[in-house]
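**Student:** Requesting a structural model of the entry that follows:
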Amino acid sequence: MRAHSCRSCGTSPALDAAAGLCAGCARAAGFRQPLPPAFFTTVAMRNALSDHDFGVVFTAIREHTGLSQMQLASLLDLTQARVSEVESGARRLTGAKLAARISGVFAIPAQLLGFYVETTVDQPGNLATEEVDWVDRRDFITLATAAALGSRLHPELDRLLSFLPAHTDPITRPRIGAADVDAIEAISDGFRRWDLAHGGGLCRTAALSQLHQVVALDDAVCAPQVRGRLQVATAELASMAGWLAYDVEDHDTARRLWTYGLGTAQRADDHPRSSDLMVVILLDMAHQALHLHKPKDALAFAQLATATATSRRYPVSTITAGYISAVTAWCWAMLGEPDPTRRALTAARDQYSKATLDTTPPWAWFVTDAEIAAQQGHSLHLLSLTRPEYAGPAIAQLSAAVGAHPDEHARSRAVVLPTLAVSYFQADDTDSAVRTGHDAVTAVTTLSSERCYARLRDLDAVAARHQRAAGVVELRADIATALAASR
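**Tutor:** Modelled structure (predicted):
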């Protein structure tokens, strides 16, 4: 809570609407009148604060109080020239500490500036934060947006590194070169191949350990061209570690790692691959939100990915554009909207058909025809949950994916099989559903992927509605045995 005494003289009662100053000190500071009640909660102010447009905020404050640029600058410990640049639009203020200072001086509700606020009876709207579960926190989309925009407004971006999970004592080196970055990229590629073959359970701890070793290189001496590659490689490793955590249902860790990776990739603005990586991380966040049955949040991440793809210095690759459309289709499908789903699916097919090897990011090699068929089939499957007429087309795409995934992509195949079985149930083909369901159990139980077991639980819930059909009781017993063993 703001102190009741004037922050200047410390004796007279303070006026919150006058920068925490008493009436006399406020007049001396240049206030002709205090700010009107609820000044910052008007539509215009909410929009400006949400956009971090302090030029609009400063101008409005001065118009209502009579403060000069020099007087406003003095209150905020800025220069008059900087206030002038902000008001004219020539400069933006994005630092978390400065935003917190402005919030404190003028009693701006912190949540309007994008800060996470843990309120109490005694401290409404303060800037205090605590470590909370990142899956449940209401401001996670705001946090991801701040990371994608490169704004340090959200205070947790500045301190995220201090609570990345599984911290180890790093081994630092004073100088690194291109060969070191090659090694980091090879490490990420190795984890990706392991995940596709076996799931994330057996290597996520190793990925976290590797990430902390790599993060320690952030301040190492290196050539400028190596610096950009290092940042992208670090962000990719964080992204991969986040995906491994997600695959074993450690959603809190996944979000922290993805947010760190997103912020690190954003710093590599000069590297042409940073745009692709930022977008892919945002789409992974959307993927997770869908898995957690939060389609509106997922659509917000997909839309942020679209905005990021069109606002960066370098354009995203064609294959990444295709992935944006594919994930957007999933979002609309889970929301039960067939028309925007079909449009997004068409866009994804068109974009994927134009992708070439020379424009594909090195980490997108696994986006094969089988993966594309699985993406298309998943959208149709989600639509079929409310519109059974889409079950047939879903079966065609998902069957193609299952048949085309190579042995080294066993996890990718296993995650599709339960969905294919559900689609068979939706199409009233119980025999095929039961047969595919048993195949799914066999495939999933050979892996260390909790996400695949979650798909088995979804299959079981659908199978329960067909309990009287031949073979369903046995299938559910098979699923129950597998789930019990996994626990």
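**Student:** C-alpha only now, for contacts and for neighbours.
**Tutor:** Fine.
**Student:** Please give me every residue in contact with residue 347.
**Tutor:** Listed by C-alpha atoms under 8 Å, 6 or more residues apart in numbering, the contact partners of residue 347 are 322, 325.
**Student:** how near is it to residue 340?
**Tutor:** Per C-alpha to C-alpha, to the nearest Å, residue 347 is found 11 Å from residue 340.
**Student:** again with residue 187
**Tutor:** 38 Å.
**Student:** Likewise for residue 181?
**Tutor:** 41 Å.
**Student:** And for residue 24?
**Tutor:** The value you get for residue 24 to residue 340, if C-alpha to C-alpha is used, is 60 Å.
**Student:** List the buried residues in the lengthiest helix in the chain.
**Tutor:** Longest helix of the chain, by residue count under DSSP state H: helix 224-247. For helix 224-247, a neighbour-count test (16 or more other C-alpha atoms under 10 Å) marks 226-247 as buried.
**Student:** and if you look at stretch 205-215?
**Tutor:** Buried residues in stretch 205-215 (16+ other C-alpha under 10 Å): 205, 207, 208, 209, 210, 211, 212, 213, 214, 215.
**Student:** Check stretch 43-60 too.
**Tutor:** Buried, per 16+ other C-alpha under 10 Å, within stretch 43-60: 45-49, 52-60.
**Student:** structure for this one too, so we can compare:
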Amino acid sequence: MERRAFLTDSLGAAAGVVSLPSAASRPEPTGAVGTSDLFELRQQLHSLYQLDDAFGGDEVRSLAQRHLRRIRRVINTTTYPDTIGRQLQLLAGETAEQCGWLAYDADDQDAARRYWGEALATATMLRDAGLEILVLASMAMQANHEGRPRDGLDLSHAAQERAQKYGSPTLQSLIAAREARALSLLNDKAAATKKLTDAMRLAERIDRGRPSPTWAAFHGPAELDYAQGTFYSEIGHHSAASTFLRAALSHQDRTYGRNRALYRITLSRSLIQAGEVDEGAAVAVESLQHLDEVESGRVMRGLREVAGQLGNVSAVSARSACAELTEYVHAKGAA
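**Tutor:** As a prediction, the model looks like this:
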């Protein structure tokens, strides 16, 4: 099956999942909203998380935006008790945050900022620490991605302060890894190393404290290996970086298709920087077969960067791989 047909079928099925009413569901609420309606709306958000993990943000984002519009309409056109109203508002904030994440992954950073601003306003209004932590951690990640590590560090600190009160070691580990990324971008190697050590130590305490929220389920050994790999890459130790990035790829669950694609591209870039041009080129070309199911602006940006690296190398294997990657990028852009 061709990539576009595969994604259309998969996303079409998902549209049925996140669409109210579905053929098998009761009519959409137009009067009073109860806990069963709230549960259904939350399950639809969970389905969006799963689609993002598998396929990336580019095409899933329109489904999330539609889901957010639905929740807003329910909030503004139906009746419900205050307890349900608060949960609907919280769900709207969580869905706005997911819209921001999907825009971020699609490399639409302005849209990501708008959605995260909306989500943070909702978290502040509701005084909900869980949503605050999620949004602040996301904004920290974006700041690092955009080359604003000082902002990334400040936002990570704010998220970590709240996470310590929340009491989830997994959540604290995730944020510590983002603090480490900001510190490495600020060239504070010692502090970054300490934060990565903290992240690994906290990840070993998952049987203690409060369970991590659903959105943090992706954080584990693979993400910590990836964090170590990017750290070594940023300080110029590319051979060590490649070792950790290989480990990240081997540890990552296959349900996280987008993350695995990102890991492969990052590994290829690190191998080329380490002077292992033939292997880096081979990994990059091999990754193309895995990208057919992924729609992620971040992944495609990484692929273009690798093609640029290979284009600057005179080796025949590099030139050949560069041509193949460039052709793929153009074809995918035209699809």
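**Student:** Give me the distance from the helix or strand following the longest helix of the first structure to the chain's centre.
**Tutor:** Next helix or strand after helix 224-247 of the first structure toward the C-terminus (DSSP states H and E): helix 251-267. The chain centroid and the centroid of helix 251-267 of the first structure are separated by 7 Å under C-alpha atoms, centre = their mean, to the nearest Å.
**Student:** residue in the second structure matching residue 412 of the first structure?
**Tutor:** Aligned by TM-score structural alignment, residue 412 of the first structure pairs with residue 259 of the second structure.
**Student:** Could you give the number of residues near that match?
**Tutor:** 27 (other C-alpha atoms under 10 Å).
**Student:** Hmm, residue 53 and it touching each other?
**Tutor:** Yes: if you go by C-alpha atoms under 8 Å, residue 259 of the second structure and residue 53 touch, sitting 7.4 Å apart.
**Student:** what ranges do the helices span in the stretch 201-335 of the second structure?
**Tutor:** 221-234, 238-251, 257-273, 277-291, 297-311, 316-334 (DSSP state H, counting those that start in this stretch).
**Student:** that older thread, mean shift between the longest helix of the first structure and the second structure?
**Tutor:** With mean C-alpha distance after the TM-score superposition for the first structure, helix 224-247 of the first structure departs from the second structure by a mean of 2.1 Å once superposed.
**Student:** From the contact counts, what lies against that helix?
**Tutor:** Using 3 or more C-alpha pairs under 8 Å, 6 or more residues apart in numbering; DSSP states H and E, the elements in contact with helix 224-247 of the first structure are helix 178-198, helix 204-215, helix 251-267, helix 274-291, helix 450-463.
**Student:** Show me what stretch 461-481 of the first structure is in contact with.
**Tutor:** 422, 425, 430, 431, 434, 437, 438, 441, 456, 457, 460.
**Student:** If you rank the residues you listed by neighbours, which is first?
**Tutor:** Top of the contacts of stretch 461-481 of the first structure by neighbour count (other C-alpha under 10 Å): residue 422, with 31 neighbours.
**Student:** Return the residue of the second structure aligned against it.
**Tutor:** Checking TM-score structural alignment: residue 422 of the first structure goes with residue 269.
**Student:** residue contacts, that match?
**Tutor:** 280, 305, 306, 309.
**Student:** quick one, what contacts the aligned residue in the first structure for residue 107 of the second structure?
**Tutor:** In the first structure, the residue paired with residue 107 of the second structure is residue 249, using TM-score structural alignment. Taking C-alpha under 8 Å, 6+ apart, we find residue 249 of the first structure in contact with 450, 451.
**Student:** and with 10 Å instead?
**Tutor:** Taking C-alpha atoms under 10 Å, 6 or more residues apart in numbering, we find residue 249 of the first structure in contact with 200, 201, 243, 288, 291, 292, 449, 450, 451, 452, 453, 454.
**Student:** Also residue 278 of the first structure?
**Tutor:** Neighbours of residue 278 of the first structure in contact, by C-alpha under 10 Å, 6+ apart: 147-148, 232, 235-236, 239, 258-259, 261-266, 284, 305, 308-309, 312, 316.
**Student:** so how far is residue 121 of the second structure from the counterpart of it in the second structure?
**Tutor:** Aligning on TM-score structural alignment places residue 278 of the first structure opposite residue 132 in the second structure. Counting by C-alpha to C-alpha, the separation of residue 132 of the second structure from residue 121 of the second structure is 9 Å.
**Student:** again, but for residue 3 of the second structure
**Tutor:** 38 Å.
**Student:** same check, this time on residue 235 of the second structure
**Tutor:** Residue 235 of the second structure is 36 Å from residue 121 of the second structure, by C-alpha to C-alpha.
**Student:** can you check residue 320 of the second structure too?
**Tutor:** For residue 320 of the second structure, the distance to residue 121 of the second structure - C-alpha to C-alpha - is 50 Å.
**Student:** Next: residue 275 of the second structure.
**Tutor:** 47 Å.
**Student:** Compare neighbour counts for these two and give me the winner.
**Tutor:** Taking other C-alpha under 10 Å, residue 275 of the second structure and residue 121 do not tie; residue 121 has more neighbours (15 against 12).
**Student:** Map the more buried one onto the first structure.
**Tutor:** Under the alignment (TM-score structural alignment), residue 121 of the second structure pairs with residue 263 in the first structure.
**Student:** Now residue 131 of the second structure: closest residue in space that isn't a chain neighbour?
**Tutor:** residue 123 (5.5 Å; C-alpha to C-alpha, 6 or more residues apart in numbering).
**Student:** thought the one you found was touching residue 87?
**Tutor:** No: Residue 123 of the second structure lies out of contact with residue 87 (C-alpha atoms under 10 Å); the separation is 11.6 Å.
**Student:** anything in contact with each of these two?
**Tutor:** residue 93.
**Student:** Just give me the neighbour total for the nearest residue to residue 143 of the second structure once chain neighbours are set aside.
**Tutor:** Using C-alpha to C-alpha, 6+ apart and skipping residues adjacent in sequence, the residue nearest residue 143 of the second structure is residue 152, 4.8 Å away. Residues within reach of residue 152 of the second structure, counting by other C-alpha under 10 Å, total 29.
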